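# Only the shape, not the letters, is given here:
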């Protein structure tokens, strides 16, 4: 009589690891975690990602979308596979959220002084501790990359770039008005890519010079591209004011340079081997989303409502927000839908939920949360009690409502 077949929990370890490798190849780290949770044999056969700096366990091709302001749930989107994951992250309650990166990391700070930096992998729960405190900047863009890894923070308000490794005692700071615009384009476009085993990436000087000269030829003014200089007057959305912009987008190892004009787009591919910017007529199955806060490319084949070979962006008409797409094949722009102006409770949103993936990704390119640490430190200087006797809220999540009520009270 034949021996009974072994149960699924007794599958050979090489088969289990083969499946695990397939999941990691598409950066579906949450599936990998689910696989390890099936049984003790599968868990012992696979590597534990919770306390390791191995690059294969780092998020690489995810973006973190905010749906609401009040809770610690986030929508994570895999820009290559099209997977959408809603994830509860209770750990965020124990830290201040500073920023998220293009690959899917969270940059946090301790709530206690001196507010040391932490980098969170939302899929494994692994926290990478840094010795350096988080700089007190209001709006921060971040990148995490390399084997150590290296943390890069940039601030448009101070035009400063901060870099540190986990063992660094302090940040290396770069306050360079001339080079900051190019660093900013690289960070916002994902060139400082998460999970890559490489030294600090940079745009070669020759290519940077070519991009700057091309920007000049198209009337793009680098110093007029910062949101903090524009957003108060809504000119960041207004095509009549500063309509020409430049964006960098990295996807699948290639860097694209997009010149956005008033009603037209020009796309170039960066060839660093030959120091050339080659005109591009088609981006194939990609779709690009550009905004003054962030920009990215997605594989449109895996998003049913997103059209390939198109560039999506936000415009303002009569102070309302609209999403447009520019088709690179017929070279025409078309209105797609209303946009989301803000995602928190005191902001006005022209679009109404449930939001489409196009609305959410478009919002991701322009709506960025301020540093919670900056917000918390700002309130430390406020009186504990208002003139009407109402106590200032201790809960940071209630602060937005409080600020709104103060505006109403003072007026």
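Sure thing, it's come through. None of the values given here were measured: they were computed from a predicted structure.

# CA atoms for contacts and neighbours, from now on please.
Fine.

# Which helix or which strand is home to the residue nearest to residue 396 when sequence neighbours are not counted?
Distances taken as Cα to Cα, 6 or more residues apart in numbering put residue 376 closest to residue 396, at 6.9 Å, once the chain neighbours are dropped. Secondary structure from DSSP states H and E places residue 376 in helix 372-380.

# here comes the other one, which I'd like you to weigh against the first:
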């Protein structure tokens, strides 16, 4: 039987092997014991027993701990470019490797290199701080223990993979990188609330619902509070929020390519940040038709594999639903109709949306729209998924009484992702 040595190529096999989060940390590079330390040919193989005979000779010994700043640093850079989770695991192997890598917590939390861009937190039952995260580009999942969530309402994740937390006692807004465990406090949300808002918030917990958050610039973070109709930005370390828009109905909102976008009743808007002017909303592209908030129609902006698109869901009180998809053309500031999703699938909720590849999740249909479990998308007429190229929709697995009880049943990845885009009011949970 062959002993798998770290760093060696694995034999091709039809059996896929999945490693847990802690597999890297199990590997330890230790100095040889005194009775064999003088032998330069000893191989310390993880999991193998050390030879007790000082005369034993092994010829392929490698001093993995002392790779040096050059090789270890190069490996760390390549891991970081691929996935910050692999980079964190590499740093956890041993102290010499850790010294060759930059500690993410010494940088600003908005430093993009250390953002878990492809990771989302799945919604599951229970109030445990042990949370499961899924990588949208690989399909792998990992559990992360996050005691930082205790005592907070949890929103997100953002496009950058950061979580937005709201302290239930102080109303302080916090940003948390769930993989590096780095956190930073933002100003209290009470600074954005009127006296009537504060009075209502004392008996209505979801008043400060975050319906969109993300980068508006390299080091400017934007947060949209839906129910108090306020969009504000802040830099880490600021003592006050800067209000960008107040009293306007903005829905939805997300970060795309390092800028913050939201939709009004007439256009897709972007937060403009210039050094000589205060942050403000400007038109990125006009909608093809006005959107009325009193109707059941909804619009959804999505990062569809590096392309910003808009899904127009038309209800009109009829017995069917119509879905039209547009690409946001930033040069002409217009919506360009498209007939599919480029082979991808889009999950939309009233406030959130995400795009995934069926190549990663084969059970998901390509060029299809899946609905979340928001109150406005769980009616008997709202079938899901909707196959855009064929103009047909499948009956939903759950139609009525959508609540946490459905999470106890066997779920496919499509159901988990539908829960991820479901709005805060439908996913709020207590973590004690």
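Here it is on my side, so go on. Quick caveat: nothing in here was measured; it's all calculated off a predicted structure.

# Could you report the TM-score for this superposition?
The TM-score (TM-score structural alignment, normalised by the length of the first structure) is 0.70; 335 aligned residues with a Cα RMSD of 3.5 Å.

# Show me what the helix holding residue 376 of the first structure packs onto, helices and strands only.
strand 95-100 (3 or more Cα pairs under 8 Å, 6 or more residues apart in numbering; DSSP states H and E).

# Can you tell me what residue 351 of the second structure aligns to in the first structure?
Applying TM-score structural alignment, one finds that residue 351 of the second structure aligns to residue 293 in the first structure.

# likewise residue 140 of the second structure?
Taking TM-score structural alignment, residue 140 of the second structure has residue 83 as its aligned residue in the first structure.

# List the contacts of that match.
For residue 83 of the first structure, the contact set (Cα atoms under 8 Å, 6 or more residues apart in numbering) comprises residue 77.

# likewise residue 143 of the second structure?
Contacts of residue 143 of the second structure (Cα under 8 Å, 6+ apart): 21, 130, 131, 132, 133.

# Within the helices and strands, which one has it?
Here residue 143 of the second structure is covered by strand 141-145, with elements defined by DSSP H and E.

# do residue 302 of the second structure as well
Using DSSP H and E, residue 302 of the second structure falls in strand 298-303.

# Of all the helix elements in the second structure, which one is longest?
Ranked by residue count, the top helix of the second structure under DSSP state H comes out as helix 69-82.

# what does it rub up against?
Contacts for helix 69-82 of the second structure (Cα under 8 Å, 6+ apart): 86, 87, 90, 97, 100, 101, 113, 114.

# which of the residues in that helix are buried?
With burial defined by 16 or more other Cα atoms under 10 Å, the residues of helix 69-82 of the second structure counted as buried are 72, 73, 75, 76, 79, 80.

# Likewise for stretch 178-190 of the first structure?
Buried, per 16+ other Cα under 10 Å, within stretch 178-190 of the first structure: 180, 181, 182, 183, 184, 185, 186, 187, 188, 189, 190.

# Any chance you could list what contacts that stretch?
Taking Cα under 8 Å, 6+ apart as the rule, stretch 178-190 of the first structure contacts 102-103, 141-143, 154, 159-161, 192, 202-203, 208, 222-223, 247-250, 293-296.

# if we look at the longest strand seen in the second structure, which residues are touching it?
Identified as the longest strand of the second structure according to DSSP state E is strand 277-286. Applying Cα under 8 Å, 6+ apart, the external contacts of strand 277-286 of the second structure come out as 233, 242, 244-245, 266-273, 328-330, 332-335.
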